[in-house]
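Novice: I'll drop the sequence and a predicted model, then ask my questions.
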Amino acid sequence: MTSTPLLRVLPADGRERLMEFAHEVSFPEGARIFEERRLADRFWIIRTGSVNLDIQVPGGRPAVVDMLGHGDLVGWSWLVPPYTWHMGAEAFTPVRAYEFDATAVRALCDADPALGLAVTRRVLDVVARRLQATRLRLADMSGPARSAMPSPP
C-alpha cells in the first residue's frame, strides 16, 4: 500500500494511523461513486481498476475529464469546505479501493498538524496536476479554433 503516491510521502506512523480509517470497497463497472454537488464525506485510493471523473453537461451525459487508476486518489473535495464534490466519478472498470471516512481523517489531521500538512500538500499536488492536465486537454481541443481567430492588433 505504501506504493501509492499519497501514502508514500507520509511518515510511517502517520501512514499507519491514516490506514486505521480505511476499509476495502469495490464498485462494479458503471457504478456511480459520487455525484457533483453532493456531500463529499469520504475519499478513495484505487487498488485495482479505473475511475472516470466527469462533469455535468447541460442537457447531456456527464463529460469525462480524467481517468484514474492504481494508486490514484479519488476525490479531494472532502478536504475543502463546504465539502461538496466538484465533479462526479464512475467506475470505468470494476474497481477495488480503500475508502476513507473524511470526517475522521480531517480530525486526525487537525490533531496532528505535521500529518495534516503532509496530507494537505499531497492532495494539493493532486489537484494541481489534474488542473494542469485539464488545461492541456482544453488547449488541444481549442488549438485549431484559436489559429482561425484573428490576431489582436
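Specialist: That came through, no problem.

Novice: C-alpha only now, for contacts and for neighbours.
Specialist: Noted.

Novice: Tell me how far Ala63 lies from Glu36.
Specialist: 12 Å (CA to CA, to the nearest Å).

Novice: Those two: which has the busier surroundings?
Specialist: Remark: of Ala63 and Glu36, Glu36 carries more neighbours, 17 against 14, as counted by other CA atoms under 10 Å.

Novice: Name the residues contacting each of Ala63 and Glu36.
Specialist: Common contacts of Ala63 and Glu36, defined by CA atoms under 8 Å, 6 or more residues apart in numbering, comprise Ile55, Gln56.

Novice: Report the buried residues of the longest helix along the chain.
Specialist: Determined from DSSP state H, the single longest helix within the chain is helix 113-148. The neighbour-count check on helix 113-148 (16 or more other CA atoms under 10 Å) flags Leu115, Gly116, Ala118, Val119, Thr120, Arg122, Val123, Val126, Val127 as buried.

Novice: let's bring in a second model and compare:
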Amino acid sequence: MTGLLGALSSEHAERLRALGREVSFPAGVRIFEEGYRADRFWIIRTGSVTLDQRVPGRSAQAVETIGHGELLGWSWLFRPYIWHLGAETGSPVRALEFDAAEVRRMCEDDHELGYALALAVGEIISHRLQRSRTRLLDAYGPHGYSDRL
C-alpha cells in the first residue's frame, strides 16, 4: 500500500481507515479553496486532483496532481486549520473522507498513532512544498533556474 496509509503501521492504518467514509466528486469540482477552513481531508482511491496556489496578479498556478492512495489536504492537522492550497478534480474521484476533528481527537488519545501520523503527513508536506517551489520557479523564475537547485 502506498501513500498515507502505507506509511503507517497496519494497526494504525486500520484505525484511521475505520474513521473514513466513501465519497465521490465529479470532474471539474473545487473540493476546497486556499484560505478557507480546513475541517476534513481525503485519501484518493480513484481519479485525480490538481492542487493549485494563488499567485498575486496571475491566475492560480497548478503545483501538483495527485491520485490513487495519496493524501488530499494536510492543513487540517496544523493550526490555524486553514487550507494552504486549493484543489480541483481533474477526473471523477472516489475517496475516503475524514473528519479532521475526529482524527485529531484519536491522535490525542493515542500519542503513538498521532506521532506516526504527524511524521507521515510532515513527509508529504515536505515533498509537496519542494515540488511546488520547483514548479513556481519553472513558471516564473529565470529560465533554467530550478535546474541549478
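Specialist: Right, received. Where do you want to start? Predicted, not measured: the structure shown is a model, and the values here were computed from it.

Novice: For the two chains, what TM-score is obtained?
Specialist: Superposed pair, TM-score by TM-score structural alignment, normalised by the length of structure 2: 0.89. Supporting alignment: 144 aligned residues with a CA RMSD of 1.7 Å.

Novice: corresponding residue for His23 of structure 1 in structure 2?
Specialist: Aligning on TM-score structural alignment places His23 of structure 1 opposite Arg21 in structure 2.

Novice: all helices of structure 2, in order?
Specialist: With helices called from DSSP H, structure 2 shows them at 3-7, 10-17, 100-109, 111-140.

Novice: of these, which approaches Arg45 of structure 2 most closely?
Specialist: Closest approach to Arg45 of structure 2 among the helices of structure 2 (CA to CA): helix 3-7, 10.6 Å.

Novice: The closest one aligns to what range in structure 1?
Specialist: With TM-score structural alignment as the criterion, helix 3-7 of structure 2 aligns to 5-9.

Novice: which residues touch that stretch?
Specialist: Met1, Thr2, Arg15, Gly71, Asp72, Leu73, Ala118, Val119, Arg122, Val123.

Novice: Let's see that with 10 Å instead.
Specialist: Outside stretch 5-9 of structure 1, the residues that touch it by CA atoms under 10 Å, 6 or more residues apart in numbering are 1-3, 14-16, 18-19, 45, 71-73, 118-123, 125-126.

Novice: Sort out which residues of that stretch are buried, please.
Specialist: Within stretch 5-9 of structure 1, judged by 16+ other CA under 10 Å, the buried ones are Leu6, Leu7, Val9.

Novice: Report the distance from that stretch to the chain centre.
Specialist: Taking CA atoms, centre = their mean, to the nearest Å, one finds the center of stretch 5-9 of structure 1 at 14 Å from the center of the full chain.

Novice: Quick one: map His111 of structure 2 onto structure 1.
Specialist: So, by TM-score structural alignment, His111 of structure 2 is matched to Pro113.

Novice: which residues touch that match?
Specialist: Per CA under 10 Å, 6+ apart, neighbours of Pro113 of structure 1: Val119.

Novice: and what of the one 3 residues further on?
Specialist: Residues in contact with Gly116 of structure 1 (CA under 10 Å, 6+ apart) are Leu10, Gly14, Val105, Arg106, Ala107, Leu108, Cys109, Asp110, Arg122.
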